[in-house]
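In: sequence below, structure please.
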Amino acid sequence: IEKTREVAKGDDAGAIKSAITELEQASHALSKTLYETAQAGGDGAASSAGETAQSDDDTIDAEFEVKDS
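Out: Alright, predicted model coming up:
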């Protein structure tokens, strides 16, 4: 980010485009890593939450309808 800011202060359009491209690639790589980490962690959390809900005897599954007075 800092490199892109410094290059943007100049007048060289080619250097600015190159710096932006590098920043976009780094951003996409970061997003991909975060997404993969969330997916790996999310699957485990969802399965353990499902197990807890199944063993909870106080849980009542019901439907309801809201009526206006």
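
In: CA only for contacts and neighbour counts going forward, please
Out: Will do.

In: quick one: the residue nearest the centre of the chain from Ser48, how far?
Out: When Cα atoms, centre = their mean is applied to the chain, the residue found nearest the centroid is Tyr35 (5.4 Å). Counting by Cα to Cα, to the nearest Å, the gap from Tyr35 to Ser48 is 20 Å.

In: Proceed likewise with the subsequent sequence, for comparison:
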Amino acid sequence: MTTTAVLVMVVSLLVVWGGLALSIWRLRRDTRQDADADADADADADADAGAGADAGTPGPSAPPPGGAPQP
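Out: Below you'll find the predicted structure:
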């Protein structure tokens, strides 16, 4: 094999692996940013709903613990 062919193969492998690494890095970064944005939105929604110390207690529209009363 000639030197040119070896160089072309090495460069093409570097381009392929570099592109793969770049795409994985970008996907992971976007996913992490989306997760952070979702967590911020959930925290804002909880704050707007008044969730605090009583976050575990059911609200007035929740059915009783045994289920809805039967007639």
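
In: can you give me the helices for the first structure?
Out: 2-8, 13-55 (DSSP state H).

In: as JSON lines, those with distance to Ala62 of the first structure would be great.
Out: Below are those laid out as JSON lines (distance: least, Cα to Cα, whole Å):
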{"stretch": "helix 2-8", "distance to Ala62 of the first structure": "54"}
{"stretch": "helix 13-55", "distance to Ala62 of the first structure": "15"}
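
In: of the ones you listed, which is nearest Glu63 of the first structure?
Out: helix 13-55 (17.4 Å; Cα to Cα).

In: and that closest one, how far out from the chain middle?
Out: Distance of helix 13-55 of the first structure from its chain centroid, counting by Cα atoms, centre = their mean, to the nearest Å, is 5 Å.
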